[in-house]
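**Q** sequence-free structure coming up:
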């Protein structure tokens, strides 16, 4: 079936992204709004035909997002750190959601996610979520990638972190333009819309520090950091 302009109706909601990597907690948190936001993000991704890349967990916010996207008919790809973690998840929840791949360590996990995703979104989460978020921001600043990094600030969960970013700018540790790397919104629909309009921001030295994702992946096996381009 086609719309008024001859465009297939099913394609009208398809946006800029084919795959979004979502960072979020393996716990649900105390507020129901966190779970509601995870479910809504999953629904928005299904509506826009966006596949999910994530950390592979089936509990907490991870489970809610991945199950929603999977049930909606979109592809789900999770990255787990080694085979033993996969067994641990199976023992806890009895299942995994979507396709699972195992990696050697955290660096390879993030590198694979960054290589295969078109954008990144962080929901509320703990240390792991924040570490993943900050690394994607740092890579964007260095020009390693030019993909949008979105922060779904549910109930002001990340307000203190955002204040810390502003403090970094105030004290001269973060460039004012780099502060604009983070795309911020309170709802999933608004966030994805803003991310679709995102223009890359990175340091002036970025061209000499821009690394290909395959170089990052090579560093995980060699144990040495990738060389910057000359």
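**A** Nice, thanks for sending it over. Predicted, not measured: the structure shown is a model, and the values here were computed from it.
**Q** going by C-alpha atoms from here, please, whenever you check contacts or count neighbours.
**A** Noted.
**Q** can you tell me what sits against stretch 101-116?
**A** By C-alpha atoms under 8 Å, 6 or more residues apart in numbering, the list of residues contacting stretch 101-116 from outside reads 19, 21, 53-54, 77-83, 86, 132, 136, 213-214, 216-217, 220.
**Q** buried sites along that stretch?
**A** 101, 102, 103, 107, 108, 109, 110, 111, 112, 113, 114 (16 or more other C-alpha atoms under 10 Å).
**Q** in what helix or strand does the first one lie?
**A** Following DSSP states H and E, one finds residue 101 within strand 99-103.
**Q** now, of the contacts of stretch 101-116, which are buried?
**A** Applying 16+ other C-alpha under 10 Å to the contacts of stretch 101-116, the neighbour count classes 19, 21, 53-54, 77-81, 86, 132, 136, 213, 216-217, 220 as buried.
**Q** now, these that are in helices?
**A** Secondary structure of the buried ones among the contacts of stretch 101-116 is defined by DSSP state H; positions in helices are 86, 132, 136, 213, 216, 217, 220.
**Q** what's the residue closest to the geometric middle of this protein?
**A** For the chain, the residue lying nearest the average C-alpha position, counting by C-alpha atoms, centre = their mean, turns out to be residue 120 (2.8 Å).
**Q** look up the closest residue to residue 74, ignoring the ones flanking it.
**A** residue 51 (5.2 Å; C-alpha to C-alpha, 6 or more residues apart in numbering).
**Q** what's the local residue count around the one you found?
**A** The burial metric for residue 51, expressed as a neighbour count using other C-alpha atoms under 10 Å, is 22.
**Q** below is structure B, check it against A:
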């Protein structure tokens, strides 16, 4: 698929370094990875080769896509197996988590949160925070596999209802239930935002 006019060239995926209890999570990781590659996009992710992380990377690589892993040195043996890291197209080892997250943000044009733990939650919340502060307009997606993110989505709505998300129009993540629908939805969203931006520029001329 051509990406010449595509505002998304690479996708950052946040997800668990564990497989989780539902086999659907690993399958979703593989499907998302394959979809990323099939659409001619690259993967930016946390560099893990285990759990859902490993499934996403494997899905991209098996479909001939490009994978850039970004991982702090202290997690090399916790979230990854060193011999498997050699299969990635690109590996960036950072000094700490702060540098890792900054590089992931810089390298990605969109963000997806698949099921995961506290680290996954922290990463996607930070991206939403930056959107709320007007630091980016990149698409954000909750891959809501088997309703995994429902409690989080309910909390976000509660915060809006109670008046604590004061710029809610800037924090509008997509909620997609099926892994194979995530990339098409992201591309459509990015295209719409790009057209909105062009309309705003024209209207000022």
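**A** Perfect, I can see it now. Please read all numbers here as calculations on a predicted model, not as lab measurements.
**Q** can you pull the TM-score for these?
**A** Laid over one another, the chains give 0.83 as their TM-score (TM-score structural alignment, normalised by the length of structure 2), with 188 aligned residues with a C-alpha RMSD of 2.1 Å.
**Q** looking at the ones in helices among the buried ones among the contacts of stretch 101-116 of structure 1, which one is closest to residue 93 of structure 1?
**A** residue 86 (10.7 Å; C-alpha to C-alpha).
**Q** show me where structure 1 has its helices.
**A** Counting by DSSP H, structure 1 has helices at residues 32-47, 60-71, 82-93, 106-116, 127-142, 159-170, 188-196, 206-209, 213-222.
**Q** single out the most deeply packed of these.
**A** The highest mean neighbour count among the helices of structure 1, using mean count of other C-alpha atoms under 10 Å, belongs to helix 60-71: a mean of 23.
**Q** for that helix, which outside residues touch it?
**A** Counting by C-alpha under 8 Å, 6+ apart, helix 60-71 of structure 1 makes contact with 23-29, 34-35, 38-39, 41-43, 45-46, 51-52, 54-58, 75-76, 97-98, all of which sit outside it.
**Q** ok, 6 Å please
**A** With contact meaning C-alpha atoms under 6 Å, 6 or more residues apart in numbering, helix 60-71 of structure 1 is reached by 24, 25, 26, 27, 28, 38, 39, 42, 46.
**Q** any idea how far the last one lies from residue 197 of structure 1?
**A** Between residue 46 of structure 1 and residue 197 of structure 1 the distance, using C-alpha to C-alpha, to the nearest Å, works out to 20 Å.
**Q** cool, and the fifth one?
**A** Distance from residue 28 of structure 1 to residue 197 of structure 1, counting by C-alpha to C-alpha: 30 Å.
**Q** neighbour count for the two, which is higher?
**A** Set side by side, residue 28 of structure 1 and residue 197 show more neighbours around residue 28, with 21 against 11, by other C-alpha under 10 Å.
**Q** how near is the closest residue to that one other than its chain neighbours to residue 145 of structure 1?
**A** Once its chain neighbours are removed from consideration, residue 28 of structure 1 has its nearest residue in residue 60; the separation is 4.1 Å (C-alpha to C-alpha, 6+ apart). Counting by C-alpha to C-alpha, the separation of residue 60 of structure 1 from residue 145 of structure 1 is 29 Å.
**Q** check residue 51 of structure 1 too.
**A** Separation of residue 51 of structure 1 from residue 145 of structure 1 (C-alpha to C-alpha) stands at 19 Å.
**Q** equivalent analysis for residue 98 of structure 1, please.
**A** 26 Å.
**Q** out of these two, which sits in the busier spot?
**A** When residue 98 of structure 1 is set against residue 145 and neighbours are counted by other C-alpha under 10 Å, the residue ahead is residue 145, at 23 against 19.
**Q** map that one across to structure 2 for me.
**A** When the two structures are superposed using TM-score structural alignment, residue 145 of structure 1 falls opposite residue 136 in structure 2.
**Q** in structure 1, what stretch matches stretch 37-46 of structure 2?
**A** Counterpart in structure 1 of stretch 37-46 of structure 2, with TM-score structural alignment as the criterion, is residues 46-55.
**Q** gap between the two ends of the matching stretch?
**A** Chord length of stretch 46-55 of structure 1, first to last residue, is 18 Å (C-alpha to C-alpha).
**Q** contacts for that stretch, please.
**A** Here stretch 46-55 of structure 1 makes contact (C-alpha under 6 Å, 6+ apart) with 13-14, 18-22, 69, 72, 74-79.
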